[in-house]
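# predicted model, plus sequence, below.
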Amino acid sequence: MSNIVYLTVTGEQQGSISAGCGTSESTGNRWQSGHEDETFTFSLLNNINNTGLGSQFHGITFCKLIDKSTPLFINSINNNEQLFMGFDFYRINRFGRLEKYYYIQLRGAFLSAIHHQIIENQLDTETITISYEFILCQHLIANTEFSYLALPENYNRLFLPNSKNQTNNRFKTLNSKAIGRLLAAGGVYNGNIEGFRDTAEKLGGDAIKGYDQILNEKTAGIAIATASILLTKRSNVDTYTEINSY
């Protein structure tokens, strides 16, 4: 049996959905100290394939304990609420202790299905399927990572909105290389490469390094090639002139 995956969820409308999910009020005698504001996830499936014409991302399906967040997830799917999600994976290290070794972050996530399972002699669980517009995967021990941006029309919604109920500080740290790459893609998509680069510089940290991995003087041609793809969505002459000016 795998170790529990701890899920943190923030909703655009409801704020911190996972707050209090790991308490005794939420999970009974299965509560865990130090994980009071996380949801216990027992399995996760991330489906990606490639048919030779590019990768296809089919969303994530995960199974979690029925807890305080269960009605809130139903609210989310009913209202088509945008979610920001973080999955923390643990394993036993060589010293026999639990260590957090893997992390998945989703932005622009939307619920597409919820299935409740109440079965004799088994834990009460629910299986949730989600789609997403941005995914970041990091191996925290081996120091490798992957990120993917689907270039949504409403690019700005990938950033966590201000919320009075927001308690998750992880999503507030927007100065990593992944965020820099995200800004670079946004700069191409919005035809404002210099403006988005200025934003990366103001964020500080590694944001500008991530930006320059995608867009710099040596990779200017990449921006033009990407822009030609985006013309299928923004096909007017003014947009074409704006993008190719970079």
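Here it is on my side, so go on. Numbering: from 1, shown residues only.

# all contacts plus neighbour counts: C-alpha atoms, from now on.
Fine.

# got the buried residues for stretch 119-128?
Using 16 or more other C-alpha atoms under 10 Å as the test for burial, stretch 119-128 gives 125, 126, 127, 128.

# which residues does that stretch contact?
Applying C-alpha atoms under 8 Å, 6 or more residues apart in numbering, the external contacts of stretch 119-128 come out as 61-66, 111-118.

# quick check: PyMOL command selecting the buried ones in those.
Paste this into PyMOL to select the buried members of those, with burial taken from 16+ other C-alpha under 10 Å:
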select buried, resi 61+62+63+64+65+66+111+114
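
# among the contacts of stretch 119-128, which are in strands?
61, 62, 63, 64, 65, 111, 112, 113, 114, 115, 116, 117 (DSSP state E).

# okay, among those residues, which ones form the most distant pair?
65 and 112 (18.2 Å; C-alpha to C-alpha).

# any idea which residue sits dead centre in the protein?
The residue lying closest to the centre of the chain (C-alpha atoms, centre = their mean) is residue 106, at 1.2 Å.

# helices of the protein, start to end?
Secondary structure of the chain, counting by DSSP state H: helices at 24-27, 70-79, 177-189, 193-203, 207-214, 220-230, 237-244.

# how about TSV for these, with mean neighbour count and distance to residue 6 added?
As requested, the helices of the chain are exported to TSV (neighbours: other C-alpha atoms under 10 Å; distance: least, C-alpha to C-alpha, whole Å):
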stretch	mean neighbour count	distance to residue 6
helix 24-27	16	14
helix 70-79	16	15
helix 177-189	24	22
helix 193-203	17	28
helix 207-214	21	26
helix 220-230	16	36
helix 237-244	14	42
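
# pasting the second one now:
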Amino acid sequence: MPTPCYISIQGETQGLITAGAMTVDSTGEIGLEGHEDEMLVQQFLHNVTVPTNPQSGSPSGKRVHKPFKFTVALNKAVPLLYNALSAGEKLSNVELKWYRTSSEGKQENFFTTSLEGAVIVDIECEMPHCLDPSNESFTQNLTVSLAYRKITWDHVSSGTSGADDWTQPIEA
């Protein structure tokens, strides 16, 4: 089973969109201490590519950042995410924190992905077929796709980082 990651989203108009998303009132289950203002990410997908010449392997175009997609269970932040999509609200800060079990047996944030200048470009809500017994452990899910201006990857534990702002030229 993958280790969890949590996402927090700050909108320029609505403020902290994920405020209270992991509380009992929001999830209907237990709240997660220390993660009350984040959403538990069920699935994540992101792809960055560089077009290349198939014969030589040489770059043939500018890098392409595909939508940053994450899936969460329905919670109190969902209506606010739809508001942000409908209004084209800029998201001033999106932060995805990845966790692992430390050598002391505790959860530690070892990797962080941050987005700047993000906007929601797609939301897909899905409920697995409720009469299919193989779906018993699933719930209603929301997949959110984000476009963004800048992305930063930080390996918190080792202190390494990388970033890409597609509005800036790449320097060697």
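Yes, it's here. In this text the structure is predicted, and so the values were computed from the model without any measurement.

# of the ones in strands among the contacts of stretch 119-128 of the first structure, which is the nearest to residue 10 of the first structure?
Using C-alpha to C-alpha, the shortest approach to residue 10 of the first structure within these belongs to residue 111, at 12.9 Å.

# alignment lookup: that closest one to the second structure.
Counting by TM-score structural alignment, residue 111 of the first structure lines up with residue 120 in the second structure.

# in the first structure, what stretch matches stretch 96-107 of the second structure?
Under TM-score structural alignment, the match for stretch 96-107 of the second structure in the first structure covers residues 87-98.

# span of that stretch from start to end?
End-to-end distance for stretch 87-98 of the first structure: 16 Å, by C-alpha to C-alpha, to the nearest Å.

# check which residues of it are buried.
Residues of stretch 87-98 of the first structure classed as buried under the neighbour-count rule (16+ other C-alpha under 10 Å) are 87, 88, 89, 90, 91.

# can you put the residues you listed in TSV and add distance to residue 78 of the first structure?
Listed next are those as TSV, based on distance: C-alpha to C-alpha, whole Å:
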residue	distance to residue 78 of the first structure
87	23
88	26
89	29
90	32
91	35
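
# reformat the ones in strands among the contacts of stretch 119-128 of the first structure as CSV; add distance to residue 146 of the first structure.
Converted to CSV, these look like this (distance: C-alpha to C-alpha, whole Å):
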residue, distance to residue 146 of the first structure
61, 19
62, 20
63, 23
64, 25
65, 28
111, 23
112, 24
113, 26
114, 27
115, 29
116, 31
117, 33
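
# now do residue 17 of the second structure against residue 97 of the second structure, distance only.
Distance, residue 17 of the second structure to residue 97 of the second structure, by C-alpha to C-alpha: 16 Å.

# aligned partner of residue 200 of the first structure in the second structure?
Correspondence of residue 200 of the first structure to the second structure, assessed by TM-score structural alignment: none assigned.

# was I right to think residue 200 of the first structure contacts residue 212?
No. Checked against C-alpha atoms under 8 Å, the pair residue 200 of the first structure and residue 212 is beyond contact range at 9.6 Å.

# number of nearby residues for residue 35 of the first structure?
Residue 35 of the first structure has 17 neighbouring residues, counting by other C-alpha atoms under 10 Å.

# circling back: how close does the match of residue 111 of the first structure sit to residue 69 of the second structure?
Separation of residue 120 of the second structure from residue 69 of the second structure (C-alpha to C-alpha): 10 Å.

# what do those two both touch?
Taking C-alpha under 8 Å, 6+ apart as the contact rule, residue 120 of the second structure and residue 69 both touch 144, 145, 146.

# filter those down to just the ones in strands.
Members of those lying in strands (criterion: DSSP E): 144, 145, 146.

# need the counterpart of the last one in the first structure.
Pairing criterion TM-score structural alignment: the partner of residue 146 of the second structure within the first structure is identified as residue 130.

# before we move on, back to that, closest one of the ones in strands among the shared contacts of residue 120 and residue 69 of the second structure to residue 105 of the second structure?
residue 144 (31.8 Å).

# excluding sequence neighbours, find me the nearest residue to the closest one.
Nearest residue to residue 144 of the second structure in three dimensions, chain neighbours excluded: residue 123, at 4.6 Å (C-alpha to C-alpha, 6 or more residues apart in numbering).

# again with residue 27 of the first structure
Closest residue in space to residue 27 of the first structure, ignoring its immediate chain neighbours: residue 67 at 5.8 Å, by C-alpha to C-alpha, 6+ apart.
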